[in-house]
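In: Just need the structure, nothing else, for what follows:
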Amino acid sequence: MGVQLFSAPGMTQPVPYHHVAVASGSRHVHVAGQISRDGAGRPVAIGDLRGQVAQALRNTGYGLAGAGAGFADVVRLTFYVTNWSPERIGDFMAGVEDVAGELGLPQPLPPSSLIGVDYLFEPDVLVEVEATAILD
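Out: Purely as a prediction, here's the structure:
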């Protein structure tokens, strides 16, 4: 299986993600929205977007690993962030960078969307991450 990440000529640059992913393989892995909780369900990094992004990505990595995948197999990430404003991008990207090496996150990221929402399912949750990967 292979995942090819790229941004085609004419697509907006620079951005911290690739615009396009092309994957060959037949097994799709969908990791449900992951939030900043530890394995026992306790909140991690309350009030800290940077810390919550890092923990949500770790949890996404656990889900991928459980399916025999890793971030190198990811063709799409979707981030939902509460009370989003462009001024928060520094904290958001710092959370990504904090775990990029640990988790083997490609840099730039796979095709990604960051969607601002009013709130998520519990008041302390600032970010939720979904991932789609393709395996042979």
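In: rest of the way, CA atoms for contacts and neighbours
Out: Will do.
In: Between its first and last residues, how far does stretch 30-46 reach?
Out: End-to-end distance of stretch 30-46: 26 Å, with C-alpha to C-alpha, to the nearest Å as the criterion.
In: Second input sequence below; structure requested for side-by-side comparison:
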Amino acid sequence: MPVTLLNPDGIMKPDVYRQVAIATGTRQVHIAGQVAYDAEGQLVARGDLAGQVAQAYRNVAIALAAAGATFDDVVRLTFYVVDWKREAMPDFIAGIEQAARELRISPAPASLIGVSALYEPGVLVEIEATAIVG
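Out: Alright, predicted model coming up:
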């Protein structure tokens, strides 16, 4: 496997992602920000952060597969969340956990960036992914 994920001793060990990704592959895959649209272009889970996180993860999985990659190859995720407040963390985590169960994935290193808005009203989250494929 070209990616090893770990949480080293001496820094926080979060449950929903890993702090370090070690990649040994040769091909980089960069997935543009994915939001909670379905294949027909309809916004899924309007007003529901957990539902939108799960749908955005599904879209990342589809994009990775198109590039010959899986979440096992992901070395970094970046989340952009509209009007982020710490109180939203349970809903955010619920969306990640739903996607993890459904897609059978492990959490990659991630950053969460609060933004005032995304490109269209109603879109609550956007996920970018970077993968390294052997």
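In: all strands for structure 1, in order.
Out: For structure 1, the strands defined by DSSP state E cover 2-6, 20-24, 27-34, 74-82, 112-117, 127-135.
In: so the fifth one matches what in structure 2?
Out: To tie it back to what came earlier, the one meant is strand 112-117 of structure 1. Using TM-score structural alignment, strand 112-117 of structure 1 lines up with residues 110-115 of structure 2.
In: ok, average deviation of the matching stretch from structure 1?
Out: Compared with structure 1 after fitting, stretch 110-115 of structure 2 deviates on average by 0.4 Å (mean C-alpha distance after the TM-score superposition for structure 1).
In: likewise stretch 95-103 of structure 2?
Out: Stretch 95-103 of structure 2 sits 1.3 Å off on average (mean C-alpha distance after the TM-score superposition for structure 1).
In: list the helices and strands the helix ranked longest in structure 2 packs on?
Out: Assignment by DSSP state H gives helix 49-66 as the longest helix of structure 2. Helix 49-66 of structure 2 sits against strand 27-34, helix 89-103, strand 125-133, with contacts defined as 3 or more C-alpha pairs under 8 Å, 6 or more residues apart in numbering; DSSP states H and E.
In: at 6 Å instead, please
Out: Judged by 3 or more C-alpha pairs under 6 Å, 6 or more residues apart in numbering; DSSP states H and E, helix 49-66 of structure 2 is in contact with helix 89-103.
In: what's the helix it packs on packed up against?
Out: If you count contacts as 3+ C-alpha pairs under 6 Å, 6+ apart, helix 89-103 of structure 2 packs onto helix 49-66.
In: buried stuff in the helix it packs on?
Out: Judged by neighbour count (16 or more other C-alpha atoms under 10 Å), helix 49-66 of structure 2 contains these buried residues: 49-61, 63-64.
In: With stretch 78-94 of structure 1 instead?
Out: Neighbour counts using 16+ other C-alpha under 10 Å place 78-82, 84, 91-92, 94 of stretch 78-94 of structure 1 among the buried residues.
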